[in-house]
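>>> using only what follows, build the 3D model:
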Amino acid sequence: MLSLWLGIATVAAHAVRIRTFGLPADPDPVPLAILLVAFALTEGFAIHVRVRRGGHAMSLSEIPMVLGLLSVDPTLLLCARLIGGVAGLALLRGQRGIKLGFNIALLGVQTTASAVLLGMLAGPHPSNGPKQWLYVLIVMLISDVIAAVLVTAVIALHDDPSEWRRLPSALQGLPLVAVTTSIGLISALAIERDTRAIALLAIVAAVTYSAYRAFVRQSQGHQQVEELYAFTRALDGSLDTRGVARIVLEQARDQLRAERAELIIPGADGTHVRLRMHGRSAFEINTAAALPETAWWQPARAGEPVLVAKGTRVIGSIADGIAVPVPLNDHETGVLLVADSLPDIPTFGEQHVRLFQALANHASLSLTKARLLDDLRREVAQNERLATYDPLTGLINRQRFQALTDRHRAAGTPVAVLLMDLDRFKDVNDALGHDVGDQLLRLVGERLQERLGDRGTVARFGGDEFAVLLPGIQTGESAVAVGDDLGAVMEQPIPIGHLRLNARVSIGIALAPEHGHDANSLIQRADVAMYVAKNSHTGVRVYTSDDDRNSPRRLAMVADLREAIQRRDLVVVFQPKLSTATGLVVGAEALARWHHPVHGFVPPDEFIPLAEHSGLIRPLTLHVLEVSLRRCASWRRMGHDMHVAVNLSPNSLQEHDLPDIVERLLGQAGVPASALTLEITESSIMADPTGALVILDRLHALGVKLAIDDFGTGYSSLGRLRELPIHEMKIDRSFVQRIAVDHRDRAVVRSAVQLGHALDLMVVAEGVEDEETLLHLRREGCNLVQGYYISKPLPADEFADWLTARVPQLGGA
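Sure thing, here's the model as predicted:
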């Protein structure tokens, strides 16, 4: 399209010139044949000056142009230059298609512009004098500037818009224009005296052409070295792989005179990254899972350079190409390739391969360094993310949550902090495994964030603890509404594989500025409110100052309990079990008691939950178990063939080493396994029946007796109870204590005894407080009883004395 517009401009300008100046009156022409040959030779043997990826052809066409301007009709001159130009460009330089059309249109513009400008300066019939010489020189310089601008415009449109910045480099041939114009003027003077001076003109032109061509080649050689140095400096300044690759590809295309350049480097997980520049396309990056095995550049991956010149073989969509290896480390090699040489070079040759290898060697060092720096950056970024984000859920962590809260407070924004804890999450981990627990935490985080939307920010503090920041919340009612909404969402079943789990939460709320002015105080008070909500089973609670009264005591009690367990300060007491059939004491239940040095007697209902929540229940249970077995051995040495019963916490059946520990303690105490009864609540068995059965089977294999404690207060499946290897069933005291006066409790106890006997279980009733209750249980067939009517729990030494003084008597205390 540009060539067409140039042709139209040429015709229009030439018509204006003829209309303005008319036709010349009988000029003294140089023979047109000589001009035709001169134009063909000068265009056919042009000197190419490379400007980055562009090429500007410098020729000696100014010599015949000067002769033609001074002696030939402009129309004939235009025809001669176009015909001679076509011959030189098409036959001698092999140009075809769009490029040939553009260059012919460019010759027409130059010729017409020169004729019009000279006519404007010197008139329609220029003479051959000093003034006209100056005019001709000016005209030829302007003509060359026009050509440089048009060539730069074509390159900018076709390939690189930044080519305009290199226009000054394209004008470096102006000195040659001045020289050749001067030669043309001298030749015109010589031809006026003797036409045989044309022979001398040819010699001068040939010498000038050869000298300037040698100069251009030498200059371009120096320029190539300078570009190589500039290439290395540019690489030194680039610190990332993408920047290095861009520089490498730009320089490869420019210095190798190629249409396309590509860099192939190994990526992550066996993939390959292909970085490409082609024509005017932007810098492209693609990731390929595999590379084509038949690609022409594949030998370069093995370390062998590849050179494919034009016409050597069919290689697909490229005309010619070079590929060289780029070592990245001891185990990885990339490939740097160029393809489709630009028209100003015939094809790629060995000299291009050597230059390309030099570029690849520099690129290898820089890419290796850049990849190492990229790895370091990724590691730093990952560490920074780990410092502020939870790796499991992707939510922000406590540190970032605190910073975000303090930022809102610094801006004066009221906020609400919601701290939530999953109820019974440890049971999920223990029963189903940590993988399921982790998946549950991820889904909880996603559900909270999805439900909350842009109303606030969700964070995970660790374990099963999440936090929510609500900017702009000013009232407890608004915060509670959000908490209730989140709690309701969490109660909806969460599908994990074939399971559907419920994640109930306890939520504590603190408001700023009412409950605190900074993140630490708000989180601490929301934590206090959350524990109150958990203990009171209220779900959501807003912090009050009354809540804080128990928090320090609770924390102090946990620390004191840990110390008491370590020092073995907890006392193990024993409550006897009586056979209703014989009146003999056949066993005792071991119970833990804690006398705090400051607070005095601490009820089991208070310190046992503390131990379970703080992770102290395991060492506490092992302490009771060890003391009980040692005392049982002592009783047996005294001649009392008795068993001892020890309560296990709900989490004990998820501890896979429990049977091994029991076996070891039995061996250390010298007590037969049949003398130990382990009491487990219904809820602890039903939490994970499959996992519990594995542990129970192993304990049963040891010979240990197993009992279900507090029967009737849980949600047992009778079918499941029948399958479990249990020996005893203990009826909860809440049904036993009123059987003498409440027929409903009597019915419950009667049914429990019958059920136990139907399952071949020993039935134990606890909470026997009077003789009437004892007699009633005997009539119902209950096997064993325990309670204050028999004896209160006694310390070990007192129990031994009581046991020795005991006179077996059914119905007596």
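
>>> alpha carbons only for contacts and neighbour counts from here, please
Will do.

>>> what's the longest helix in the chain?
The longest helix of the chain (DSSP state H) is helix 197-237.

>>> which helices and strands does that one pack with?
strand 47-51, helix 174-193, helix 241-256, helix 350-388 (3 or more CA pairs under 8 Å, 6 or more residues apart in numbering; DSSP states H and E).

>>> kindly recompute the last result at 7 Å.
Under the contact definition 3 or more CA pairs under 7 Å, 6 or more residues apart in numbering; DSSP states H and E, helix 197-237 sits against helix 174-193, helix 241-256.

>>> I'd like the structure of this one too, to check against the first:
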Amino acid sequence: MASQTRAGRARPERRVWQLAALMAAAAVAVAAPGFIAHPYAAVPGVAWCILLPLFALAEVHVIHLPAERSSHSHVLREIPAVAGLTFLAPQQYVSAYVLGAGLALFVWSKLRGLKLGFNVAMFALEAVLGSLTYHAIFVVGEDPIGVHAWLAAVVAVLVTDIISAAAVTAAISLTDSHFDSEVLREAVRTGIPAALVNTCVALLVVTLVVARPMALPLLGALVVLLVLGYRVHIRLARGYTRLQQLYQFVGSTGHTSDLEQAVTNILSEAAELLHATTAQLVLLPTAEEPGRRITWQAGSVVTDDVRAVSADTWWSAAVGGESVLLKHESGRAGKTTAADAGSGAPRDGVAVALRPAEGVEAVLLVTDRTFEEETFSVEDLRVFETLAAHAAVALDKARVVDRLRHVADERAHEAMHDPLTGLPNRRAFTDAVEAAMLRGETAAVLLLDLDDFKDVNDTLGHTAGDRLLTVTGERLIGTGAEAPSAMVARLGGDEFAVLLPGMDTETAVVHARALHEVLCAPVPLLGVELTSSASIGVTEFYGTSRSSEDVLAQADVAMYAAKASRCGVQAYRVEDGHSTARRLALAADLKVAVRERTLELWYQPQAATGTGQVTGFEALLRWDHPQFGYVPPPEIIAVAHRTGLLRSLTDSILGQALRDRARWAAAGHDLDVSVNVTPADIADLALVEVVDAELSATGTAPGALVIEITESDAMRDFDRSLVVLCALEARGVRLSVDDFGTGHSSLAYLDRLPVHEVKIDQSFVFRVEKDAADSTIVRATVNLAHDLGLRVVAEGVENDLAKSLVTEMGCDLYQGYGLARPMPADQLLGWLARHQAHALITRADDVRPGPAAPVAPALRAVSGT
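Reported below is the predicted structural model:
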């Protein structure tokens, strides 16, 4: 493993060496022909030996500009470089550049090996290309301080800086085995402006040297003032950046409620804010338990125990509440102050006491500045103290939430378990049965009841009764363990249940008899041997053929049959279940029908009264029960209401109707869809969420959905219903009042409901051709609706005469057997094609001029008849 690690480390180093050799070779290949063929003469004024130490001095005095996660180094190399380009011959310039900068790295920065070789090769390539660029623009003999010379110097410096940025980016990419474009962008973004400023200063120096050397002190004074101003700017910029980062820290750590995630966020954000390599949270040991050290480094978190804090630890003073600042010598990486000598301390670090409100003592610390040329400062310490205060608040909040979550888990466990025996309760048992059904498993259920349990409570007291229940649970668990995956539950009182996955009725009866024998064994209570007995009912279920309530009901029937016959164990028989009411069977089967989507929607068309063109389809709910045959929709709604399935039923109808509409739209018929909902639905804001979800899932525009309500439904809880209806209308869903005219408050509330159409009840339409009073009511209703801007639909139009009459009275749409009877969904497209073909033939025979209006079909789905 060690050899593999060394080999993995050697490969990037070898690639960087190859890059350095390539740069050196390129420098030689480019320089030799040009310098030998054109030996430029030096410009008198500055000696070669003077610029060499200036190159070295520029390399030593580096300006560190802080960035988001590190610092960027900028040297003042442009000043001696411009002077060298101006006053030295190319050969002299290259030698002064490479020797001066290289000696500074070797002597002062103590670079060796790869780093030194790479930098020297880069210096050589920079100097050669910079010199060639300068002399390609500036011709020897011209004014050395003229505009032409300025342009040549600026371009040469830019070429040099771009070469440097590209070389450093290439070296980092070869080392990390991936290209990081951000390194190049950051180097160019910060380096080029600094290089241009330095070049301008250098050109001023050159100009003064040539024209007026005595003015150089004035320029020096200006440079000093600029440096001081720059430092003030850097200090303000750093303060603003730290304030922003501290704000981000508060935001990122304050919104986390998970304790572990809160600790991770605090450590990672602290490391980023302080530009540190490592962040740690040390929870100090107490008398009750050891401490913990949670360490974040490079995105990973490691936790270890802390038995005690040594006084030699560099941050031990933080335990007493004193903030600790550990520095290293700035500019000489890797050297620390005497404070960390012999203590195994990091290069540098900051540590602050962290005391949450509950008194749990901890120390938060960061170590090892990511940029080695910088160390932590007193300003960093102050920022870190503020950060630690916010961290303490965040940890308090996360700890409280974690404790509440733990309490919630306990409450959830209590909600699913019996507090006396610790067994699962009825809710947990029915959930297990439902889960087995969903998996399509076959299983048996045993339901048992203790005989004469009331006598035990009455004669020996409730303490003895509780003891009997506890022993019964223990015996059931002991014997039930013989059946793999068996589940024992206490349903309430003296009633227990056992779930036996994979067992049929015959095997379950054998197991129940073994249980019965164990339960009949004497139980020692209060110094006496109490003989108890039990009655056990057995039933079996197959996959999703029934509901858990139905299964328990059958087991309950069998258990009472066993109790009545005093046989101890009885399997369920069909003849024993004849007393089960029709509504119980429908309740059990409706849940399955809704879940498996076996309910059907049949569709009856709607048409425009003026043209006879189809404008919609009203969907009628159909349920063909395997035992009871056709079940009327009102009974379905009543059963769903009693069993709590109304929400699921409405959601199922909504989804099915919208899916049908999507299929017809894909076939070229852009149909609207309408769903009739109940009073409970329009008083429940969850309906709005379901509508949003189904419209999005089927890609249906809100305007293509019409929600139908009856006027009596809206009147039951008018204020609450109005909120839901307005929310639907705001989304663009259209609303319709069904069976209009049968209620008693229509005229008073119609103008307050956000509806778009009304449907005249078919009881009026049936009599419209016979009863003048009904015709008057229909006509008045139409006029009222039109005055309110509503569309009018006439239901129950059975023949052409009724159609003519409702058309004459101004109804916009009609439906009924006179147009078509309800049809299954798979027959609708065929009927629609035949109807449209018939309509085309009819329009062709029509003597009235002008084209027919385009067909605008609509689909309307309701859950009633």
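
>>> before we move on, the earlier item: how far apart are the longest helix of structure 1 and its match in structure 2?
Superposing on structure 2 and averaging over aligned pairs (mean CA distance after the TM-score superposition for structure 1), helix 197-237 of structure 1 comes out at 4.1 Å.

>>> mind checking how far that helix is from the chain centre?
Computed by CA atoms, centre = their mean, to the nearest Å, the separation of helix 197-237 of structure 1 from the middle of its chain amounts to 52 Å.

>>> which one of the helices and strands packed on helix 197-237 of structure 1 has the most crowded surroundings?
Highest mean neighbour count among those (mean count of other CA atoms under 10 Å): helix 241-256, with a mean of 21.

>>> if we can go back for a sec, could I get the helices and strands packed on helix 197-237 of structure 1 as a markdown table with distance to L107 of structure 1?
Listed next are these as a markdown table, based on distance: least, CA to CA, whole Å:
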| stretch | distance to L107 of structure 1 |
| --- | --- |
| helix 174-193 | 15 |
| helix 241-256 | 27 |
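
>>> do you know how far the spatially most central residue of structure 2 is from S712 of structure 2?
Centroid check for structure 2 by CA atoms, centre = their mean gives T256 as the closest residue, at 13.8 Å. Relative to S712 of structure 2, T256 of structure 2 is positioned 48 Å away (CA to CA, to the nearest Å).

>>> same check on A640 of structure 2?
A640 of structure 2 is 19 Å from S712 of structure 2, by CA to CA.

>>> what do you get for Q554 of structure 2?
In terms of CA to CA, Q554 of structure 2 sits 39 Å off from S712 of structure 2.

>>> go on, R293 of structure 2?
Remark: distance between R293 of structure 2 and S712 of structure 2 (CA to CA) = 67 Å.

>>> same check, this time on R14 of structure 2
The gap separating R14 of structure 2 from S712 of structure 2 is 86 Å, by CA to CA.

>>> who has more neighbours, those two?
When R14 of structure 2 and S712 are compared on other CA atoms under 10 Å, the one with more neighbours turns out to be S712, at 20 against 14.

>>> now check structure 1 for the residue matching the more buried one.
By TM-score structural alignment, S712 of structure 2 lines up with nothing in structure 1.

>>> look up how far A279 of structure 2 lies from S712 of structure 2.
As defined by CA to CA, S712 of structure 2 lies at a distance of 67 Å from A279 of structure 2.

>>> likewise G130 of structure 2?
Remark: distance between G130 of structure 2 and A279 of structure 2 (CA to CA) = 44 Å.

>>> appreciated, that's everything.
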